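Undergrad: Give me the fold of what follows.
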Amino acid sequence: MDPIAEALLGDATPDQLARIDVPGDYLAAYLRAEDVGMFAGGADKDVRRSMKVGRVPMPQLAPDEALVAVMASSINYNTVWSAMFEPLPTFAFLRRFAATGGFAQRHDLPHHVVGSDAAGVVVRVGAGVRHWRVGDHVMVSPAYVDDQEPGTHADGMMGDEQRAWGFETNFGGLAHYAVVRVSQLVPKPPHLTWEEAASITLCAGTAYRMLVSPLGADLKQGDTVLVWGATGGLGAYAVQMVRAGGGIAVGVVGTEEKAAALRRLGCDVVVNRHDIGLAGTAGDADHAIEIGKRLGRIIRAETGGDPRIVFDYVGRSTFGVSVFVAARGGIVVTCGSSSGYRHEYDNRYLWMNLKRVIGSHVANLREQWECARLFSLGRLAPTLSRVYPLSEAADATRLVQTNSHLGKVGVLCMAPVTGLGVTDPELRERIGVARINPLRDLVGTHT
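TA: Below you'll find the model as predicted:
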């Protein structure tokens, strides 16, 4: 066993951790540049063919970085894109980043360690780090920002050099170690396990910015919010945030199993997409309007009005419906396009009804800390449903690729089993394990 892993599992002190040598290589899930063309002409771009798990060299640490021993990570759709080499191979991102010079040059390698979520322990800090120490328990935000850019100081997501860690950078979270800028670090809620905490920052942080932040939809009490893909990684957090903020959550899912999970999350109105005629894609704008009329009738009957906010990360198959069904003066907030990123909609329903489309991407550090506080207070719960070992990271990614999952899919990295990492068991007991894990017993673990 890695001496640092052994020390962490043996409750070593920070001083003891600092005295142990960092290994020269480590275990990671990664992609290879030589495989970029492997899916050319293929019908099923099965990510189990492209994702590898093996040892990679340990990079040098920059002055503003930390080395985190990753106890657990989770799967996000950007890892699916990475492993399919779509819409562009991520090696192009790494080359572009390396061209900025300095320590960025480390990222241009023939392998790409992927993963944009992590929870673990700080085991080294760079010479310029002031507010973090070896031994700190942390979660990692995927927002990789440059604090020397002026745009960053208005909003961390507005710098030209802002990147998604583990997608547009190397040394990501699906590994035993991760290299992160300390501006990515967020304190881990003490009552959560490693795998629970590792399911939070990308999806919950993104949903928080989209819905709660004044930079997003600025959710208020009484707002009706339509959430597409409401039991997915993003959607399951969105439903909780709408409920916690006094809104009315309307969730759309594709199966009765997911509808049952959505009711467990407390969603006010549950709609099966098949009941509105949306079996696949909404197709052209006229078809989207017909689906929108059916959906609108259901929402008005249940809530008394149209949704002020539509939460859409699904993209091509739903976006035309989103624009149509949003209330007059309403907002469609989007952060992705898992079903395709070229959308078709009837623009008359946007401009003549004074609706807005807001593009949103991850969350700045303040938003991440505010979101994490809600978890620490027990106001939000992880949506973890299933956990895989790192050796099966490709299978976990395939589950998300085929939309066969609920909520978040976790991956154990240095942690050998689930259930570790809780430092406030009294709080955990007070909140209750069932409340902390609303989706966990709906799907068995894979550890």
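Undergrad: When you work out contacts or count neighbours from here on, use the C-alpha atoms and nothing else.
TA: Will do.
Undergrad: Could you list the buried residues of stretch 90-103?
TA: Within stretch 90-103, the residues scored as buried using 16 or more other C-alpha atoms under 10 Å are 90-91, 93-98.
Undergrad: What are the contacting residues of it?
TA: 33, 62, 82, 104-110, 112, 167-170 (C-alpha atoms under 8 Å, 6 or more residues apart in numbering).
Undergrad: same thing but at 10 Å, please
TA: Under the criterion C-alpha atoms under 10 Å, 6 or more residues apart in numbering, residues 31-33, 36, 60-63, 79, 81-85, 104-112, 114, 161, 163, 166-170 lie in contact with stretch 90-103.
Undergrad: Okay, and which of these map to helices?
TA: 79, 81-84 (DSSP state H).
Undergrad: Residue 51 versus residue 92, what's the distance?
TA: Relative to residue 51, residue 92 is positioned 17 Å away (C-alpha to C-alpha, to the nearest Å).
Undergrad: What is the nearest of the ones in helices among the contacts of stretch 90-103 to residue 365?
TA: Each of the ones in helices among the contacts of stretch 90-103 was checked against residue 365 using C-alpha to C-alpha; the closest is residue 79, at 21.7 Å.
Undergrad: another one to check against the first:
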Amino acid sequence: MQHILDAIMQAERASDPAAELRAVAGLPVPSSYRGVVVRADETEMFDGLATRDKDPRKSLHVQEVPTPEVGPGEALIAVMGSAVNYNTVWTSIFEPVSTFGFLQRYGRLNDLAKRHDLPYHVVGSDAAGVVLKVGPGVSKWKPGDEVVAHCLSVELEDATGHDDTMLDPQQRIWGFETNFGGLAELALVKANQLMPKPTHLSWEEAACPGLVNSTAYRQLVSHHGAQMKQGDTVLIWGASGGLGSYATQFALNGGATPVCVVSSPQKADLCRAMGAELVIDRSSYTFWKDEHTQDTAEWRRFGAEIRALTGGEDPDIVFEHPGRETFGVSVYVAKRGGTIVTCASTSGFMHQYDNRYLWMHLKRIIGSHFANYREAWEANRLIALGRIHPTLSRSYPLEQTGQAAHDVHRNAHQGKVGVLCLAPTEGLGVRDPELRARHEAAINRFRNQ
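TA: Now for the predicted structure:
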């Protein structure tokens, strides 16, 4: 592994980094590598504990694992940087189900998929790094290419997936529903997961937008989502968080008016720094009277604050991802004929809402899940152009991934939390310093928050 890292680091000092990186093609692939794993024999370790008390630091382990064979249409990448998403948290606390069921079902699909059914699960759904090896049939990518990986894994053997690959019956999220994910020194991906690494970003910065940026793009911008247009009012929950910080940027870039919902003055300041003017601190609201009863008076008070900020406008679009805690009020405050677009449900999957406000006011609920390859590519292109910026707040070394996941689990973070995999320090991998200089303040906006 050190030979691979040495070759990549040589590019840092070279006038032609691409030429230096082509040297990795001649290097042997290590027989094993370090990855962040959960273990099948520990899936019951948190039984009886409340969700909040389940600690990813106890279940996420860094261990040496065998390197998988690279199959047809696949690529092996040396991972320089990765990031933590909520699916890593769910995996680490074995909620709502253990991911080993996903791996077992995938393993039954075909001989190639059997490799994924193991007593350990290498996790992680973001990665930036260098292609080491490609399998038979891969022509778009070659060893030495600097890439980021999106997390859509599809088989496309069924006609259903060929209009929108997210509808493929064998659609999975890499590193969550498959093995060999991105929180590791090496990662195995399908070659059609690869996209060019934005040249003005460091490895850890380039890794962190992948899952959330693509997810927000599909939810808000795509014709598969809310189809946001200029002039729309968009209510964004968790607007300074991993998903919300990209949704806020898309709304601002697309000519919409974001109404950013946050939980502290510090998070409100971050939204204003992104350019948002309308911000609500939700810490003064309690949308549930008790575990079973929502407080409709709080719904009305919240809706009144939105209208006071917007000059009487209700949201055309509600960008929903907290789920159970907020879904009732989201349906209530959306404009007549408006759209609630939902994913993730990080506060709970069982949503309750008053259907009168949906049905009688002709509102729509759209379920949205990650993004297809085209959407992911377009979202990454906007990053590469400097139109959308990473929201990385902090990076941890690979050995401290458990702490990184703990921070996300406890909402003790802003934006995205990155992980340095092979990269020995932050700030490496920048190939276009001129473009970076034009956007330096925006790139670093979330740092150390």
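Undergrad: Give me the ChimeraX select line for the contacts of stretch 90-103 of the first structure, limited to the buried ones.
TA: Command for ChimeraX that selects the buried part of those, burial taken from 16+ other C-alpha under 10 Å:
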select :31,32,33,36,61,62,79,81,82,83,84,85,104,106,107,108,111,112,114,161,163,166,167,168,169,170
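Undergrad: picking up where we left off before, list just the nearest of the ones in helices among the contacts of stretch 90-103 of the first structure to residue 407 of the first structure.
TA: Using C-alpha to C-alpha, residue 79 comes nearest to residue 407 of the first structure of those, at 15.6 Å.
Undergrad: quick one: contacts for the closest one?
TA: Contacts of residue 79 of the first structure (C-alpha under 10 Å, 6+ apart): 47, 51, 85, 90, 114-116, 166-167, 174, 394, 397-398, 400-401.
Undergrad: What does it correspond to in the second structure?
TA: When the second structure is aligned by TM-score structural alignment, residue 79 of the first structure is paired with residue 88.
Undergrad: who's in contact with the residue of the second structure most remote from its centre?
TA: No residue in the second structure sits farther from the centre than residue 360, which is 34.7 Å out by C-alpha atoms, centre = their mean. By C-alpha under 10 Å, 6+ apart, the residues touching residue 360 of the second structure are 336-337.
Undergrad: Aligned to it, what sits in the first structure?
TA: When the first structure is aligned by TM-score structural alignment, residue 360 of the second structure is paired with residue 352.
Undergrad: do the same with residue 41 of the second structure
TA: Matched to the first structure by TM-score structural alignment, residue 41 of the second structure sits across from residue 34.
Undergrad: Nearest residue to that match in space, please, no chain neighbours.
TA: Of all residues beyond its chain neighbours, the one nearest residue 34 of the first structure is residue 110 (7.6 Å), with distances taken as C-alpha to C-alpha, 6 or more residues apart in numbering.
Undergrad: Roughly how far does the match of residue 79 of the first structure sit from residue 447 of the second structure?
TA: Look at residue 88 of the second structure and residue 447 of the second structure: by C-alpha to C-alpha, they are 21 Å apart.
Undergrad: Can you get me the centre-to-centre distance for the single longest helix found in the first structure and its chain?
TA: Ranked by number of residues, the top helix in the first structure under DSSP H is helix 285-303. Mean-position distance between helix 285-303 of the first structure and its chain equals 29 Å (C-alpha atoms, centre = their mean, to the nearest Å).
Undergrad: Quick check: next helix or strand after it?
TA: Next along the chain after helix 285-303 of the first structure, taking DSSP states H and E as the criterion, comes strand 309-312.
Undergrad: matching residues in the second structure for that next one?
TA: Alignment of strand 309-312 of the first structure against the second structure: residues 317-320, by TM-score structural alignment.
Undergrad: aligned partner of residue 444 of the second structure in the first structure?
TA: Using TM-score structural alignment, residue 444 of the second structure sits opposite residue 437 in the first structure.
Undergrad: nope, residue 371 of the second structure is what I was after
TA: Residue 371 of the second structure maps onto residue 363 in the first structure, by TM-score structural alignment.
Undergrad: cool, and residue 197 of the second structure?
TA: So residue 197 of the second structure corresponds to residue 188, using TM-score structural alignment.
Undergrad: Its match: neighbouring residues, count only.
TA: As a burial measure, residue 188 of the first structure scores 29 neighbours (other C-alpha atoms under 10 Å).
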